[in-house]
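>>> Fold the following, please.
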Amino acid sequence: MVKTILVFLLVFGIIVIVHEFGHFYFAKRAGILVREFSIGFGPKLFYHRKGETTYTVRLLPVGGYVRMAGYEEADLRAGMPVSLFFNEENKVEKIDLQNKLQNVNSIPIEVTNFDLEEKLFIEGRIEGQADEVHSYSVTRTALLVEKDGTILQIAPKDRQFQSASLINRMLTNFAGPLNNFILAIIAFSLLAFIQGYVPSSEALIGEVQEDTPAAEANVENGDRILSIDNTEIDSFNQMVTVVGQSPETEMLFTIEKQNGMIVEKNITPESVDDGQGNQIGRIGVQTYLDRSLSSKITYGFTQSWQIISQIVVILGSFLTGGFSIDKLGGPVAIFATSQNVAQAGLFGIISFIGYLSVNLGIMNLLPIPALDGGKLLLNIVEGIRRKPISEEKEGIITLIGVGFLLVLMLAVTWNDIQTFFLN
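Just a heads-up that it's a prediction; the model follows:
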């Protein structure tokens, strides 16, 4: 169990960090203030501040987020007691929202008014001076200490997400899924180099087993199957399917040898049990293992594309065959799968990272409000309208998306619990 938990945290952590780093990097590049880079949700377990950003690890390892200025502001409001800290120029450099004992170097006030975006000031009544309101200038880089102790930097208007150009906002929104695709490509390419080969999807013959129909017909490693009974063969899987449908039936194989010669062979697949009581045909060959450098480099791209294609087909089936929650999986399903991955060792972990990273990238690009795809859709609408959607309308749209995702996540999680732990 401990090994499974560690694998789950490792895999999920890597994928989330890489995804959020994409948003983080392009936001920084666009001049957007990134207040927090968080791994996990809920109460914070650890935090470290460097530069303008606070890096946190939170209790629930079910995702992460990059907190960009303009999306979520600190919980500062009129009537709140806060402590103000000043620099040498007598400007506020820190606003502490924690309800703790006052520091001798701070001034406690009850906030009456503030503007931390444009005019940069805060007003309030000093404790013990109930009738007099004092106004203080705030520096552009002043810090806010939230009630849970998280330190954030205030964001003048020009540092907020909405102030960035449309193209920079689109790049920032797309960067998370993009990083997931890049991670998957690297993972699968790394897997190919570690293994030393790539299983070929082409209609090539790999190892030929002794005393099998293929061996008796002098089929050799590296031979290419061009057709079977005049049916053109494009892939190894297609060949397996065609052969599997004809046990104990003589079939005409057209084969291209490694020297370029074309030969024809009559081969009768032997009948074997598929483990489910069905008889299928087999000729006794394995998938061809390509050991070339080019195949190892391109495997990251081809394998990632293959997974993308499979996911698109599944998503398309929701439109043609109806929605089925059984086709979806959440953190519980990932955790349950992590047990098998842990047993598979390094190869299994790397492959799992690639597979999940592609999945996360595709799912985040769905045009659902609150997901990256939903944000990109709003960016496109803004580009067409040549003006942004009002913050109020965007907030409502996002709230609807969050509600939908929350309900979907609960349903998927309950379904996963029933599937993996209650059945």
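>>> Every contact and neighbour count from this point should use C-alpha atoms.
Will do.
>>> Who are the packing partners of the biggest helix by length in the chain?
Selection of the longest helix in the chain by residue count, based on DSSP state H, yields helix 331-364. In terms of contacts (3 or more C-alpha pairs under 8 Å, 6 or more residues apart in numbering; DSSP states H and E), helix 331-364 is packed against helix 2-29, helix 166-195, helix 293-320, helix 391-417.
>>> Please identify the most buried of those.
Using mean count of other C-alpha atoms under 10 Å, the stretch among the helices and strands packed on helix 331-364 with the largest mean neighbour count is helix 166-195, at a mean of 22.
>>> Which neighbouring elements make contact with that helix?
helix 2-29, helix 293-320, helix 331-364, helix 372-385.
>>> so which of those helices comes closest to S235?
helix 293-320 (13.5 Å; C-alpha to C-alpha).
>>> rewinding a little: Throw the helices and strands packed on helix 331-364 into TSV and include distance to D96, thanks.
As requested, the helices and strands packed on helix 331-364 are exported to TSV (distance: least, C-alpha to C-alpha, whole Å):
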stretch	distance to D96
helix 2-29	25
helix 166-195	30
helix 293-320	47
helix 391-417	27
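>>> quick one more, to check against the first:
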Amino acid sequence: MAETILITILPFLFIMTVVVTIHEAGHYWVARWLGIKVEEFSIGFGPLLRRDQGKHNLWTIRALPLGGYVRFAETGEKSFRKASGLSRITVAFAGPSFNILASFVFFVAVFYAGLTWSSTTILATVPGSGAQLADIHPGDRIVSINGVAISSVDDLYAASHFGDPDGIDRFQLDRSGSLMELDVLKADGKYGLVFNREHARSDLPKSFVLAMKQMVSASVGIFNIPALVYSMGGNPIEVFSGPVGIAHVTGKAVQSEEALLTVLLLLAHLNLGLALVNLLPVPLFDGGRILLYAIESCVKKPASRSVENALAGISVAVIAFTGILVTWSDLQKIILLSFPTP
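Sure, this is the predicted structure:
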């Protein structure tokens, strides 16, 4: 139990605190810059653990570290409601923007330091596997599976582990610059492929370029992978991870051979994921607030408290239901990994 806390729970709490602090710092500093009064900056929710009254606002740490908030003044000339529509939109967008910037910095650090990773280029095929029988060659690069673009090992994992475990999938390959298509039979969810492991340390300008490319690839993958899983008859919800799944991945990251770089890579992906999810037009998310403030600016009338509360209530119900499904999926995946079937 003590070992589990040290290698899984504590690193998970640290990583989530970093991601949340970056997000809330975006709201905080941009609000201050725009002259909006901040009353409290909190990391975590629930019971108060620590409070410090600063020169400009109250700083608090609360018991549940899976989030945070910035509380603005509700009355007075410097209140959030008195701010212009553009200012409120800017403050709402600042949180995801800081996460995107942090993601870029972490990716640059990873590429500059150099990390060993699996490419989508095939090193070998397992004898007797579907990949060998389909005549896949070493050096082939996977372009798409069932019409869905494959840009990372995560995409390949989704393709092999979801859908019919003994089904046939349509591969598009790049072989020496020429595109070709092959049907590959899975056996117990496996194609029988071995991928190249590459280690490359890039200079700073190239690291910037690679970081941008990786962010685009990861962003597309957030939407591509669920589509790929659905096209193969799987449940798209299984692709996503909640706190349980992230904690499990964090535990694996801190135990990996390149622990520091792997944790930085995880931070890069979590910051990017949080930013994209928060920009969805859901009322409790920043994207929903941006949409609401834009509508208010167009109609020249703020939404009533009752409308805001109703939208928030619906959002809480949807998020809670989705959270339960994702957590259940996380637990199932962890149990299957811990107790594999013969």
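>>> Superposed, what's their TM-score?
After superposition, the two chains reach a TM-score (TM-score structural alignment, normalised by the length of structure 2) of 0.70; 284 aligned residues with a C-alpha RMSD of 4.0 Å.
>>> returning to that earlier point: quick one: which of the helices and strands packed on helix 166-195 of structure 1 is nearest F253 of structure 1?
helix 293-320 (26.6 Å).
>>> tilt between the closest one and helix 331-364?
Angle, helix 293-320 of structure 1 to helix 331-364, by axes from the mean of the first three to the mean of the last three C-alpha atoms, to 10 degrees: 90 degrees.
>>> Show me what F223 of structure 2 aligns to in structure 1.
In structure 1, the residue equivalent to F223 of structure 2 is V312, according to TM-score structural alignment.
>>> Same check on R50 of structure 2?
Checking TM-score structural alignment: R50 of structure 2 goes with F46.
>>> between the helices and strands packed on helix 166-195 of structure 1, which gets nearest to I396 of structure 1?
For these, the distance to I396 of structure 1 is smallest for helix 372-385, at 12.6 Å, taking C-alpha to C-alpha.
>>> Name the residues that touch that closest one?
166, 169-170, 173-174, 176-177, 364-369, 388-389 (C-alpha atoms under 8 Å, 6 or more residues apart in numbering).
>>> show me what contacts G46 of structure 2?
Here G46 of structure 2 is in contact with R62, A63, L64 (C-alpha under 8 Å, 6+ apart).
>>> now, which of those residues lie within strands?
R62, A63, L64 (DSSP state E).
>>> Please pick the buried ones from the residues you listed.
R62 (16 or more other C-alpha atoms under 10 Å).
>>> got the ones in strands among the contacts of G46 of structure 2 as CSV, with distance to H23 of structure 2 columns?
Putting these into CSV (distance: C-alpha to C-alpha, whole Å) gives the following:
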residue, distance to H23 of structure 2
R62, 16
A63, 18
L64, 16
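>>> what number of residues lie near the nearest residue to L289 of structure 1 once chain neighbours are set aside?
Leaving aside its chain neighbours, L289 of structure 1 sits nearest to P199 (4.7 Å; criterion: C-alpha to C-alpha, 6 or more residues apart in numbering). P199 of structure 1: 16 surrounding residues under other C-alpha atoms under 10 Å.
>>> how about the nearest residue to V402 of structure 1, chain neighbours excluded?
A370 (5.8 Å).
>>> In a strand, the one you found, correct?
No: per DSSP: H, G, I helix; E, B strand; the rest coil, A370 of structure 1 lies outside any strand segment and is coil.
>>> Determine the next helix or strand in the C-terminal direction from the helix or strand where L156 of structure 2 lies.
In the assignment (DSSP states H and E), L156 of structure 2 maps to helix 153-161. Downstream of helix 153-161 of structure 2, the first helix or strand assigned by DSSP H and E is strand 168-175.
>>> Which residue of structure 1 is paired with V20 of structure 2 in the alignment?
By TM-score structural alignment, V20 of structure 2 lines up with V16.
>>> For its match, give me its contacts.
So V16 of structure 1 contacts I39, G63, G64 (C-alpha under 8 Å, 6+ apart).
>>> In a markdown table, list those residues along with neighbour count and secondary structure.
Formatted as a markdown table, these follow (neighbours: other C-alpha atoms under 10 Å; DSSP: H, G, I helix; E, B strand; the rest coil):
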| residue | neighbour count | secondary structure |
| --- | --- | --- |
| I39 | 23 | strand |
| G63 | 18 | strand |
| G64 | 21 | strand |
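>>> Residue in structure 2 paired with the residue nearest to V402 of structure 1?
Alignment note: A370 of structure 1 maps to L284 in structure 2; criterion TM-score structural alignment.
>>> I figured its match was touching S315, is that so?
Yes: counting by C-alpha atoms under 8 Å, S315 is a contact partner of L284 of structure 2 at 6.2 Å.
>>> Overlap of the contact sets of those two?
By C-alpha under 8 Å, 6+ apart, no residue touches both L284 of structure 2 and S315.
>>> Just to check, V285 of structure 1 is in contact with R224?
No: the criterion here is C-alpha under 8 Å, and V285 of structure 1 misses it with R224 at 11.9 Å.
>>> and the two? which has more neighbours close in?
Using other C-alpha under 10 Å as the criterion, V285 of structure 1 and R224 rank with R224 on top: 25 against 21.
>>> distance of the residue positioned nearest the centre of structure 1 from F12 of structure 1?
Closest to where the C-alpha atoms of structure 1 average out (C-alpha atoms, centre = their mean) is L360, at 3.3 Å. According to C-alpha to C-alpha, to the nearest Å, L360 of structure 1 stands 10 Å off from F12 of structure 1.
>>> try M251 of structure 1
Taken as C-alpha to C-alpha, the span from M251 of structure 1 to F12 of structure 1 is 48 Å.
>>> try P213 of structure 1
45 Å.
>>> which helices and strands sit right next to the helix or strand hosting L336 of structure 2?
According to DSSP H and E, L336 of structure 2 maps onto helix 305-338. Packing partners of helix 305-338 of structure 2 (3+ C-alpha pairs under 8 Å, 6+ apart): helix 243-254.
>>> List the residues that contact the counterpart of A30 of structure 1 in structure 2.
Here A30 of structure 1 is matched to L34 in structure 2, going by TM-score structural alignment. Shown in contact with L34 of structure 2 (C-alpha under 8 Å, 6+ apart): S87.
>>> now with 10 Å?
Going by C-alpha atoms under 10 Å, 6 or more residues apart in numbering, L34 of structure 2 touches K78, A83, S84, S87, R88, T90, V91.
>>> Tell me the counterpart residues of the helix or strand where T141 of structure 1 lies in structure 2, please.
Element membership for T141 of structure 1, per DSSP H and E: strand 133-145. Strand 133-145 of structure 1 lines up with nothing in structure 2 when matched by TM-score structural alignment.
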